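# let's see this in three dimensions:
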Amino acid sequence: MPKAKETVLEIDLKALEHNYHFLKSKLKPNTKFLAVVKAFAYGSDSATVAKKLQDLDVDYFAVAYVNEGVVLRDSGITKPILVLHPQPVNFKTLIERCLEPSLYNAKILKEFIAVADAENQTNYPVHIKFNTGLNRLGFWESDTDYISEHLKATKAVKAISVFSHLAASEDLTEIDFTKTQIKNFTAIADDLSSKLGHTLWRHLCNTSGVLNYPEAHFDMVRCGIGLYGFGNAPEYNTELKPIATLKSVISQIHKIEPEESVGYNRAYTSNGYEKTATIPIGHADGISRQFGLEKGAVFIQGKSAPIIGNVCMDMIMVNVTGIDCTEGDEVIVFNANHTASEFASTANTISYEILTAISQRVKRTFLH
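Prediction:
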């Protein structure tokens, strides 16, 4: 891999391909694979990642918001795109760009039918979201009569799938809760399909659901974090390859004396004669202040260098006492060996937050 000359997020598309094939190998041949590429493809680059997955013949994509789907269409993505959390103000754009909405409550259902009808649509594909325990978005199981009445009364839209979201599929202490979700979802899907008079695709599993609950793969699965290299369990993390490497360089080295302070609010005071390195990455780039005060660390010449003092907007300072390094040397924030999950754990957070927080001002480069 090329050495960094500036702060850069390096995306390994070969690792992405490996993760896709690993996850797909867990499915039955007829189970569709939906790739979740919301939030800039978990902080990487949604257009480039989606193009790679489209080349690998993924079946579907999902984004959170309509504008994310528009970016994919503008980038040449032709596969179906599910919008998980559409807002009514964007319904017309959604239809113009051939995106498919998740309809999750009565207001959204009625407003989308009205827009689709005004746009002279026939059988526009929609996905019906049910809440089975996450308590975030979704119709209740008692809403199937209401949904079926409204859908059967219009020719503008047609439900093609019914889905829900597992709340704790990665937590093996919550197996009973997850199995109850699966059971309830199955009953809801049966009920709605019966009332509509046609078969609906069913999809429930996220990455951890794919790995831990094969009985719930149904007609399609939705994989996000697994594609980017994390399986939420040690045994699966070894099978997956993190696709992102965040690295930077040393801008300046300081030699400081005992009792000297470093950074804003003098948050760090040296214990003796020490050496510090300043690195051009800060909380405006996604390295939040919670990693300061020696909680987080970076790697220089293969050695851990703790972040000292408060994280600045554009810079961090690290303790490189005892590390043979010089200005211009490469700095690893996270990579396949020192993962984003490990980095996140030092500040009591998760890989999802670290990956998606990487600012768009950080340059993206691509391998393979």
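# please count neighbours and contacts with C-alpha atoms only from this point.
Noted.
# can I take it that Ser148 is in a helix?
Yes: assessed by DSSP: H, G, I helix; E, B strand; the rest coil, Ser148 belongs to a helix.
# quick one: it from Lys195, how far?
According to C-alpha to C-alpha, to the nearest Å, Ser148 and Lys195 sit 6 Å apart.
# what of Ala35?
Counting by C-alpha to C-alpha, the gap from Ala35 to Lys195 is 30 Å.
# thinking again about what came up before, higher neighbour count, Ser148 and Lys195?
Comparing Ser148 with Lys195 by other C-alpha atoms under 10 Å, the one with more neighbours is Ser148, at 18 against 15.
# wait, that one touches Asp191, no?
No: Ser148 is beyond contact range of Asp191, at 9.9 Å (criterion: C-alpha atoms under 8 Å).
# which residues in the stretch 1-150 of the chain form helices?
13-24, 38-43, 46-55, 66-74, 91-96, 106-118, 144-152 (DSSP state H, counting those that start in this stretch).
# between those helices, which one is nearest to Thr178?
The minimum distance between Thr178 and those falls on helix 13-24, with 20.0 Å, by C-alpha to C-alpha.
# for the closest one, name the packing helices and strands.
Counting contacts by 3 or more C-alpha pairs under 8 Å, 6 or more residues apart in numbering; DSSP states H and E, helix 13-24 is packed against helix 46-55, helix 207-212, strand 363-367.
# change it to 6 Å
Applying 3 or more C-alpha pairs under 6 Å, 6 or more residues apart in numbering; DSSP states H and E, one finds that helix 13-24 makes contact with no other helix or strand.
# one more, please, to line up against the first structure:
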Amino acid sequence: MEALQRWAAYHRSKYEGSVIAITGSNGKTVVKEWFAQLWDSQKNGKLFRSPRSYNSQLGVALSLLMIEGDERVAFIEAGISQPGEMERLRQMIRPNVGVLTNIGDAHLQNFSSTAELESEKMLLFADCPLLIKADCTIQDINSQNLDLVLSIYRKLGLHHKPQQEIESLAMRLEIKEGINNSTIINDSYINDLASLTIALDYQNRLPKQRRVLIFSELEGGDYAQAAAIIARNNLDLFVGIGEGVFENRALFPTQSYFYKTTGDFFNLFDNKLISDSTILLKGSRKFAFEKISAHLSAKSHTTFMEVDLEQMAENLNRHRALLAKDCRTMAMVKANSYGSGSVEVAAMLERQKVDYLAVAYTDEGVTLRNGGIKTPIVVLNADPASYDAMVEANLEPEIYSLSSLLSFISTTRRYGLSSYPVHIKLDTGMHRLGFLENEIGELHKIISNQSYIKVASIFSHLAAADDPAQDEFTEGQIAKFRTMASELPAALWHICNSAGIERFPQAHFDMVRLGIGLYKDAISLKTRIVQIKNIAKDETIGYGRWGVAHKGMRLAILPIGYADGLNRRLGRGVGKVNVNGALCPIVGNVCMDTVMVDVSKVDCIEGDEAVIFGNSPAVEQVAAWLDTISYEVLTSVSSRIKRVYIN
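Sure thing, here's the model as predicted:
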């Protein structure tokens, strides 16, 4: 650790931009992320910020090493848990600008008082020429955080976007499917008034269900204030756990249940009370709310897909930064958002204010509407048999042939509709769906002689935008698209997919479609070792006895198989699984529900995590082993694998 921190300090010494360091008890990540959301890159240049909550001795060092050197500002988050830690962080960061959020009771366990905690945190700013503090006279925590963000911009003379673009951030939240058709938001990290306000605000922004709060004893703070915050949010059900909240139960809503311990909750609570609800678990670690989360989760399968919604938002905004200011974005959420879960991903994209969502089939669009999604939705494989359902759900069809055009006009006529938005697909060389050049005249004639539909956009699809060897073909497609689209009524034009966004800026036109680029590095498939055994030399393993221990082997069994989406072709040593940082080969055939892995060279125990794909091996590497593409790997993950959403 010491060597890594010295390296980080040296790397920081070579950076010539401004370093903003933020610390405090609450709100560090929120202020940093809001600052980034308001950053105007066209006027200010490039910004770096610490990823997620990388604020520890290790996290700060890693953050500093990520600075590329051409950023105008680097915004670094610093956190401590005990005396003596801040001086080591100060020596690495050496900030030009200091930012201090409020000082409260969070993380106080190793300090004698809030005064000692504040004194330790202030060491970060010992040599800092400018210190900006939160205005603690502002009672509402969100208003206080926003005021602090705007103060930073004002005092540094930086440009920011309109503050309406800020989206509230939920700290350290997991979102996953719960029992009885419920959704669980797990914030079982800390429980104080500041983070309670933020978490409830996040719960309010999710698709509407009954809203339930399961709440532990406060880590400092006033129960009357907590009760007032909760009352303002008009919950359908409140559950309090812990001696402190139990003793103050008279302050809370009448529709409430109270338990002195987490064990009492498990023994006495009726799970039917949380049916069809969005459940916020807001508790501190000592109350073991992670056990409540596991208890209320819909699937107990040890294997899970981890979906990092924050990384997706970063991917979205990285691609947006490549576009002209008035260029729109359509985000692809077809195939259950590439296997990651459609409603949850779509809700994040809606909060990020994408202009359109796109699905493959009508039933996918209906699912999004039923989940509360309001953003315009385009159905790419629009089947005439589903046009009625499409109209009823206010979905917009791709029109790709004269017959589909006439059929949809007939549907809108039956419903008595006019100017219903449709999206015209042109075939410029992909030769899937779409109008050919010789059909453009008839297409224009039909569109011009009716009032039931209007053309919202005209688009095509690039066949090889990611292959430089085929750029001549791609440029020919773009030229053909210009010619064909010019013969049709005015509408939005779009042809670029993820690769096209990055490689063909001249073809961004009015809108782009972001698909696989949205999901890069945001999805991991993980499981845990359920058994380890020692196999003697020459023993065989698995069906068909294809696995052979050529010498003594230490074998780990993982609860994932081809029924979960682990391709059978990864067996017999083709694929590898990451166990504690080492890639371990799959032994023998992949079974329906299990797989065996050689962990002879790894220090591991039962219960340790195993990564099927994520940071290592990346999904692209798994695809290469299978001689396929990452899309197939992602969309093959079974629905019986629970999805866990990280914000």
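# any chance of the helices of the stretch 1-150 of the first structure in TSV, with distance to Ser169 of the first structure too?
Output for these, formatted as TSV (distance: least, C-alpha to C-alpha, whole Å):
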stretch	distance to Ser169 of the first structure
helix 13-24	15
helix 38-43	19
helix 46-55	24
helix 66-74	26
helix 91-96	31
helix 106-118	28
helix 144-152	25
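# looking at these, which is buried most?
Most buried of the helices of the stretch 1-150 of the first structure, by mean neighbour count (mean count of other C-alpha atoms under 10 Å): helix 38-43, with a mean of 21.
# quick one: contacts for the aligned partner of Asp74 of the first structure in the second structure?
The alignment partner of Asp74 of the first structure in the second structure, by TM-score structural alignment, is Asn370. By C-alpha atoms under 6 Å, 6 or more residues apart in numbering, Asn370 of the second structure lies in contact with nothing.
# the residue nearest to Leu200 of the first structure when sequence neighbours are not counted: how many residues sit nearby?
Closest residue to Leu200 of the first structure apart from its sequence neighbours, by C-alpha to C-alpha, 6 or more residues apart in numbering: Ser161 at 4.6 Å. By the criterion of other C-alpha under 10 Å, Ser161 of the first structure has 20 neighbours.
# can you say which helix or strand has Ser161 of the first structure in it?
Secondary structure assignment for Ser161 of the first structure, by DSSP states H and E: strand 157-163.
# can you check which part of the second structure that strand sits on?
The alignment of strand 157-163 of the first structure onto the second structure (TM-score structural alignment) spans residues 453-459.
# on average, how far is that stretch from the matching bit in the first structure?
After superposition onto the first structure, stretch 453-459 of the second structure sits on average 1.2 Å from its aligned residues (mean C-alpha distance after the TM-score superposition for the first structure).
# Leu34 of the first structure reaches Val63, doesn't it?
No: contact between Leu34 of the first structure and Val63 fails when scored by C-alpha atoms under 6 Å: they sit 10.4 Å apart.
# after the helix or strand hosting Gly98 of the second structure comes which helix or strand?
Secondary structure from DSSP H and E places Gly98 of the second structure in strand 97-100. Counting by DSSP H and E, the element after strand 97-100 of the second structure in chain order, helix or strand, is helix 114-122.
# where in the first structure does that next one fall?
Alignment of helix 114-122 of the second structure against the first structure: no match, by TM-score structural alignment.
# show me the contact partners of that helix.
Nothing outside helix 114-122 of the second structure qualifies as a contact, by C-alpha under 6 Å, 6+ apart.
# can you point me to the longest helix in the first structure?
Ordering each helix of the first structure by length in residues (DSSP state H) puts helix 175-196 first.
# quick one: it to chain centroid distance?
How far helix 175-196 of the first structure lies from its chain's middle: 26 Å, per C-alpha atoms, centre = their mean, to the nearest Å.
# helix or strand next in line after it, which one?
Next helix or strand after helix 175-196 of the first structure toward the C-terminus (DSSP H and E): strand 201-203.
# what is that next one packed up against?
Where contact means 3+ C-alpha pairs under 6 Å, 6+ apart, strand 201-203 of the first structure is packed against strand 157-163.
# name the helices or strands packed onto the strand it packs on?
Applying 3+ C-alpha pairs under 6 Å, 6+ apart, one finds that strand 157-163 of the first structure contacts strand 124-129, strand 201-203.
# what range does the longest one cover in the second structure?
When strand 124-129 of the first structure is aligned against the second structure using TM-score structural alignment, it corresponds to residues 420-425.
# the matching stretch vs the first structure, average offset?
Average distance, stretch 420-425 of the second structure versus aligned residues of the first structure after superposition (mean C-alpha distance after the TM-score superposition for the first structure): 0.6 Å.
# quick one: residues contacting the spatially most central residue of the first structure.
Geometric centre of the first structure, nearest residue: Tyr42, 3.6 Å, by C-alpha atoms, centre = their mean. Listed by C-alpha under 6 Å, 6+ apart, the contact set of Tyr42 of the first structure reads Leu355, Thr356.
# at 8 Å instead, please
Under the criterion of C-alpha atoms under 8 Å, 6 or more residues apart in numbering, the neighbours of Tyr42 of the first structure are Gly224, Ile225, Tyr228, Tyr352, Leu355, Thr356.
# all set, thanks.
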